[in-house]
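Novice: Coordinates for the following, if possible.
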Amino acid sequence: MAVYTSVNRSELSDFLLQYSLGELVEFSEIGDGIENSNYFVTLAPQNEERVGRDAGNGQHQKWVLTLFENLKAQELPFFLQLMTWLAEKGFPVPAPCVRKDGTLNGTLRGKPSILVPCFNGRSLDNPAPAHCERVGKLIAEMHQALIHCPQQRSAPRNIDWMRSQASRLSGLIPQSDMKLLRSAIDHYGTMKPEMEQCPSGVIHADLFKDNVLFDGDEISGVIDFFHACNDSLLFDLAVAANDWAVDGKQQYDKLRLNALVTGYQSVRPWSDSECSLWPSFLHLAALRFWLSRLESRYMPGYQKVSTQGDKTKEPDELKRIILNLGLVATK
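Specialist: The predicted structure follows:
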């Protein structure tokens, strides 16, 4: 993610003393993303008997260090335990490394911080339908597995949050955007009772293309679980659809969208109500992320002071999805 907190070699070496992983070889900033400060960290194992699937027979090992910029230490257990739970179930999720004192996170430069394994693979800018089908299937498999997950967290971006954000944005965005925003929130308010009757559970809630890694044609990693919460399962798929299955004009590519949905339904078929409410879930996913991007773009906050990397994503991409869905009046 974009880097907001700089770390020097001495500080990082001291932090690593709390792990039994080895000595620091090199580290570098990761400039992609918008929310936390991340670094690639390369370590030389202390010996070839180091326990763990990443031991690598004495080879240098690559890790990812994350410093949380907007999450407090007391908020982390849900996310870190969720990642550990999924990794133990065999999902390609980077479980946080356990420290010598048995905890999953420490503090670096005054920020809660974790170390996770760095997975092979890369995110895809232009996924093919086959990639979308694999992603849809994996989302459904996680949803099915997470039925038994003990972790719980209420969705923070509820309708009260939406209305509060809209009020804060008044006067900061064009009047036409404000009118569309309020109409979109009202639409969700009308559909909300029906949507909340659909199946729900723990979801990732942020499955954009940059949070899924592919090694060849196979998914090698699912990362950035720090928006995970309990919410409608179909919302999770809608978030993915609004990034994986749209073209440059933010219109849905039928082949990719169908592949994503087909992959999902091959594991968890939709109910009749989910089928009828799918457009409203696409609308809700676009609305929530339009609001969060408007917040990042127009409101003061830590994202204004990154040392490198793009600080914000383009809000109008999500606005165009709302317009293209045609569920709310634009005049």
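Novice: only C-alpha atoms for contact and neighbour calcs from this point on.
Specialist: Noted.
Novice: Could you give the number of residues near the closest residue to residue 1 other than its chain neighbours?
Specialist: Nearest residue to residue 1 in three dimensions, chain neighbours excluded: residue 33, at 3.7 Å (C-alpha to C-alpha, 6 or more residues apart in numbering). For residue 33, the neighbour count with other C-alpha atoms under 10 Å is 18.
Novice: my guess is residue 33 meets residue 209, correct?
Specialist: No. When contacts are counted by C-alpha atoms under 8 Å, residue 33 is not listed as touching residue 209 (11.5 Å).
Novice: Would you enumerate the residues in contact with residue 139?
Specialist: Residues near residue 139 by C-alpha atoms under 8 Å, 6 or more residues apart in numbering: 236-237, 264.
Novice: please give me the structure for this one as well, since I'd like to look at both together:
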Amino acid sequence: MSVFTPLERHELEAFLAPYGLGRLLEFQGIAAGTENSNFFVSLESGEYVLTLIERGPREDMGFFIALLDVLHEAGLPVPYAVRTTDGGALGELAGLPALLQPRLSGHHVALPNSHQCQAVGELLARLHLATRAEMIERPSDRGLDWMLAEGPLQALRLDDEARGLLKAALEEIAHLRPRLDHLPQANLHGDLFHDNVLFDGNFLSGVIDFYNACSGPMLYDLAIAANDWCSEPCGEFDPRRLNALLAGYAALRPFTALEAELWPAMLRIACVRFWLSRLIAAEAFAGQDVLIKDPEEYRRLLQARQPGTPIPGLPFAL
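Specialist: A predicted model of the protein is given here:
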């Protein structure tokens, strides 16, 4: 189970008392986490999710709270910090920053259909439009500089073929860096995988886990989602799902010519980011009872996104 910091009932009850939400009925750890400790918490007033922030500086928590408040006020189906009776949004539990948020309805989909992919595209466009005019600055701690620094270190662990694949991708990132900085920007979810979205049938009922959120190119957020939501196990795209995702997004925010040009490269950059982070996690948590996602998945995706392979372009580019 991916609960890095277990809790005792008495310490959780003491933490929850200032919220005035009633008696603690039950709680349980959530096994799906890969970076933070999460718990389902049942109180007399309703269902909640408690997150202990295991990774990242504490000073960034104000950013996450402010961003989720903005998105909640814009009508997006996101969690937000429940306040204590004296207005506090961020607490401390077991020596870690702790957030209590409403539990959203719905469930994850393992095999999304084109209707669900379209809904994800629409949601992502709404998120970007809600923050583009007044973006809250927070560079990603796993952005381009991190990739260029961490990539050569991780390459030492790879076989010759994989090392060559990663090296070529890092060279492309370094070459394109000045142009990437000129892409349209907003606040990003940064981790919009299918296990961070909730559905009730084809209705998108919730988006969770904003702890990789940052400011940056909107195209990068879309590339992360496309690689996860629209790929076959072999790494190639399912054209129907990809076209649905892109059409749902473009219907609300049309793409620019620069975005259309850099789209194939951005898909590769998104692959590099998660290949590297999964390699690091696989080494750090080897032999532990922690959910570790397969790094090889993103090696296959990067291989399938190489220059010269057919990739559907962005629709309605201006």
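Novice: for the first structure, what's the longest helix?
Specialist: For the first structure, the longest helix by residue count, based on DSSP state H, is helix 272-298.
Novice: List the buried residues of that one.
Specialist: 274, 277-278, 280-297 (16 or more other C-alpha atoms under 10 Å).
Novice: and the helix or strand that it is followed by, how far from the second structure on average?
Specialist: Proceeding N to C from helix 272-298 of the first structure, the next assigned helix or strand is helix 316-325, under DSSP states H and E. The superposed helix 316-325 of the first structure is, by mean C-alpha distance after the TM-score superposition for the first structure, a mean 1.0 Å from where its aligned residues fall in the second structure.
Novice: what range in the second structure matches helix 316-325 of the first structure?
Specialist: Mapped onto the second structure using TM-score structural alignment, helix 316-325 of the first structure spans residues 296-305.
Novice: Kindly state which residue of the first structure is aligned to residue 257 of the second structure.
Specialist: So, by TM-score structural alignment, residue 257 of the second structure is matched to residue 272.
Novice: What separation is there between its match and residue 205 of the first structure?
Specialist: Shown here: residue 272 of the first structure relative to residue 205 of the first structure, a distance of 22 Å by C-alpha to C-alpha, to the nearest Å.
Novice: ditto for residue 84 of the first structure
Specialist: From residue 84 of the first structure over to residue 205 of the first structure the distance is 17 Å, taken as C-alpha to C-alpha.
Novice: of those two, who's got more company?
Specialist: Neighbour count, other C-alpha under 10 Å: between residue 84 of the first structure and residue 205, residue 205 has more, with 24 against 17.
Novice: Sticking with that one, tell me its helix or strand.
Specialist: Assessed by DSSP H and E, residue 205 of the first structure sits outside every helix and strand.
Novice: Could I get the full set of helices for the stretch 1-150 of the first structure?
Specialist: Taking DSSP state H, counting those that start in this stretch as the test, the helices found in the stretch 1-150 of the first structure are 9-16, 76-88, 129-146.
Novice: What residues of the first one count as buried?
Specialist: When neighbours are counted by 16+ other C-alpha under 10 Å, the buried residues of helix 9-16 of the first structure are found to be 12, 15-16.
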